[in-house]
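Student: Have a look at this prediction, sequence included:
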Amino acid sequence: MCHHQPACPTADSADREAALSVACHPEQGWSLLCNGVLLFEDTGELLPDGRIIAPHRPLTTGHVTTAA
């Protein structure tokens, strides 16, 4: 599917999100990568074979608040 040189990571690669975007619809919250992965703004993914990858963004920002 990918015609880039060097080729982008495949949909089965751990770094599949590094593939280039071929269609982007931020108003709808998704992008289609050249490896066939649908990448959603919440970091969830739909792979070309129908597998679903649950969102994996951190739930916290890492900021620590302290009581005064």
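Tutor: It's in.
Student: okay, CA-based contacts and neighbour counts for the rest of this
Tutor: Will do.
Student: The closest residue to residue 1 other than its chain neighbours: how many residues sit nearby?
Tutor: Excluding the flanking residues, the one nearest residue 1 by C-alpha to C-alpha, 6 or more residues apart in numbering is residue 35, at 6.0 Å. Counted with other C-alpha atoms under 10 Å, the neighbours of residue 35 add up to 25.
Student: so how far is residue 59 from residue 35?
Tutor: Separation of residue 35 from residue 59 (C-alpha to C-alpha, to the nearest Å): 27 Å.
Student: One more to weigh against that first structure:
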Amino acid sequence: MCMHQPPCPAAVDSDREAAHTLSVRAEQGWSLLCNGVLLFEDTGELLPDGQVIAPHRPLPSPPSTQVKGLVAA
């Protein structure tokens, strides 16, 4: 269990990604957090109970329909 003070968020908490990193395998694209969560570089997660959290990268903004300096009528 986590020995940090204050303790790291649990794997079931919404802020679980804020836990301390124990191990990084950048060449493989993952990190192990103190709460047992495997965090992947694509923002996907594998929780200690086997639950998979799909990647949740922010979506790119749609292209603007407004030309800089001009306002659409």
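Tutor: Nice, thanks for sending it over. Computed from a prediction, not measured in an experiment: that's the story for all the values here.
Student: Tell me how the two chains score on TM-score.
Tutor: Once superposed, chain against chain, the TM-score is 0.88 (TM-score structural alignment, normalised by the length of the first structure); 67 aligned residues with a C-alpha RMSD of 1.7 Å.
Student: picking up where we left off before, I figured the residue nearest to residue 1 of the first structure hits residue 3, correct?
Tutor: No. In this structure, residue 35 of the first structure is not within contact of residue 3 by C-alpha atoms under 8 Å, at 9.7 Å.
Student: Hmm, residue 1 of the second structure is touching residue 35, no?
Tutor: Yes. The pair residue 1 of the second structure / residue 35 is scored as a contact, 7.2 Å apart, by C-alpha under 8 Å.
Student: Identify the residue spatially nearest to residue 31 of the second structure, adjacent ones excluded.
Tutor: Closest to residue 31 of the second structure by C-alpha to C-alpha, 6+ apart is residue 24, at 4.4 Å.
Student: Tell me roughly how far the strand or helix carrying the one you found lies from the first structure on average.
Tutor: If you go by DSSP states H and E, residue 24 of the second structure is part of strand 21-25. Strand 21-25 of the second structure differs from its equivalent in the first structure by a mean of 0.4 Å after superposition (mean C-alpha distance after the TM-score superposition for the first structure).
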